[in-house]
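Colleague: Got a predicted structure plus its sequence, pasted below:
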Amino acid sequence: MTINISECINAVIKGSRNLQFTALVKSSYFCLGEIFSRNGSKALAQLQVGAKFSQTLMKVIEFNSKYVNTMNVYQFDQSRTNFTIEELAAVPGSRQKNYQVLLDEGKCDCGYFQALHIPCRHVLASCSHARLDWKRFVHLVYRMESVFNVYRSEFRPIGHEDD
């Protein structure tokens, strides 16, 4: 998280070295204004074509879906919320072979599901097995309406200092 924040700040301040403090603030303000305008336009365009989720989320879901067919899913309750997943094939970055998924609690042993609130490959396998829609397990922050609302605010031009 700290690395991501510092990379964002570095991207905003890039090209602003050796400036006075007020010039640095003004440069940052204009850079952020451009970023908000550009990202707001992208989010609005995706909303207008009917996208429900961000493109980044859809790429993650597509990547995680590749592994669904390489797992055995065992259901342990009638409400279809408690599963054990057995990975049959080696998955890059995988530490273990068996994972417990508790859909009603938003938990998976891999930790990915509760950390990012995005269905991991184990949750996708559980949903596929139980014929549940994985979209209901995605946090609201990943919906395009939420993304667009972040960029809805507009930056106003800064007036001259003497005014």
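Modeller: Right, received. Where do you want to start?
Colleague: contacts, neighbours, all on C-alpha from now
Modeller: Noted.
Colleague: Name the single longest helix found in the chain.
Modeller: Using DSSP state H, we find that the single longest helix of the chain is helix 21-48.
Colleague: Which strands and helices lie in contact with it?
Modeller: When contacts are defined as 3 or more Cα pairs under 8 Å, 6 or more residues apart in numbering; DSSP states H and E, helix 21-48 packs onto helix 2-13, helix 144-150.
Colleague: and here's the other structure:
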Amino acid sequence: MRATYERLQQLFIRKGREAMAGLNSGQQWSHHLVRAIEKLRESIPRLRVTHCDRQAKVFTVDELEATEEWGTFIDPVYSMESVFNEYRVEFPPIPDEQFWPEWHGTTVRPNPLM
């Protein structure tokens, strides 16, 4: 358990530093997100419905320019700032085992309604 906890702590430190470096360089989105979006942009036609008449079943569709800004369609939770805030969690040290509560094993409590 201690080894897993310490590896997770190291991962959070490394990912937090990566996110901070991205923020300091002015990066708004992660490299993984940008690469995925650019890959999709190559294969998917960029269309926009400009007029829709549901009764007549008529749609007017225009092709978007290649310079259309995609960042406006992405939830802010995927921004580098949000990612950095997630990795800022501090891990308290694991206390010595003598301070752990006593373990009596798993207790099974059946649900009487079932």
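Modeller: Yes, it's here. Since we're looking at a predicted model, the values are computed, not measured.
Colleague: For the two chains, what TM-score is obtained?
Modeller: Laid over one another, the chains give 0.66 as their TM-score (TM-score structural alignment, normalised by the length of structure 2), with 93 aligned residues with a Cα RMSD of 2.9 Å.
Colleague: need the helices and strands packed on helix 21-48 of structure 1 in a markdown table with mean neighbour count and distance to A43 of structure 1, can you?
Modeller: Shown next, in a markdown table, are the helices and strands packed on helix 21-48 of structure 1 (neighbours: other Cα atoms under 10 Å; distance: least, Cα to Cα, whole Å):
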| stretch | mean neighbour count | distance to A43 of structure 1 |
| --- | --- | --- |
| helix 2-13 | 12 | 19 |
| helix 144-150 | 17 | 5 |
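Colleague: can you give me the strands in structure 2?
Modeller: For structure 2, the strands defined by DSSP state E cover 47-53, 58-63.
Colleague: who wins for proximity to R41 of structure 2 among the ones you listed?
Modeller: strand 47-53 (11.3 Å; Cα to Cα).
Colleague: which residues touch that closest one?
Modeller: Outside strand 47-53 of structure 2, the residues that touch it by Cα atoms under 8 Å, 6 or more residues apart in numbering are 58-64.
Colleague: Show me which of these is closest to P95 of structure 2.
Modeller: Nearest to P95 of structure 2 among the contacts of strand 47-53 of structure 2 is L64, at 57.8 Å by Cα to Cα.
Colleague: Structure 2: which residue goes with P157 of structure 1?
Modeller: Aligned counterpart of P157 of structure 1 in structure 2: P93 (TM-score structural alignment).
Colleague: for W134 of structure 1, same thing?
Modeller: Aligned partner of W134 of structure 1 by TM-score structural alignment: W70.
Colleague: Let me see the contact set for its match.
Modeller: With contact set as Cα under 8 Å, 6+ apart, W70 of structure 2 has no partners.
Colleague: again, only this time at 10 Å
Modeller: Contacts for W70 of structure 2 (Cα atoms under 10 Å, 6 or more residues apart in numbering) come out as 34, 37-38, 41.
Colleague: in structure 1, which of those residues remain in contact?
Modeller: Counting by both residues aligned by TM-score structural alignment, their matches' Cα atoms under 10 Å, the contacts of W70 of structure 2 that remain in contact in structure 1 are I37.
Colleague: Thought W29 was touching L23 of structure 2, still the case?
Modeller: Yes: look at L23 of structure 2 against W29 with Cα atoms under 10 Å: they come within range, at 9.0 Å.
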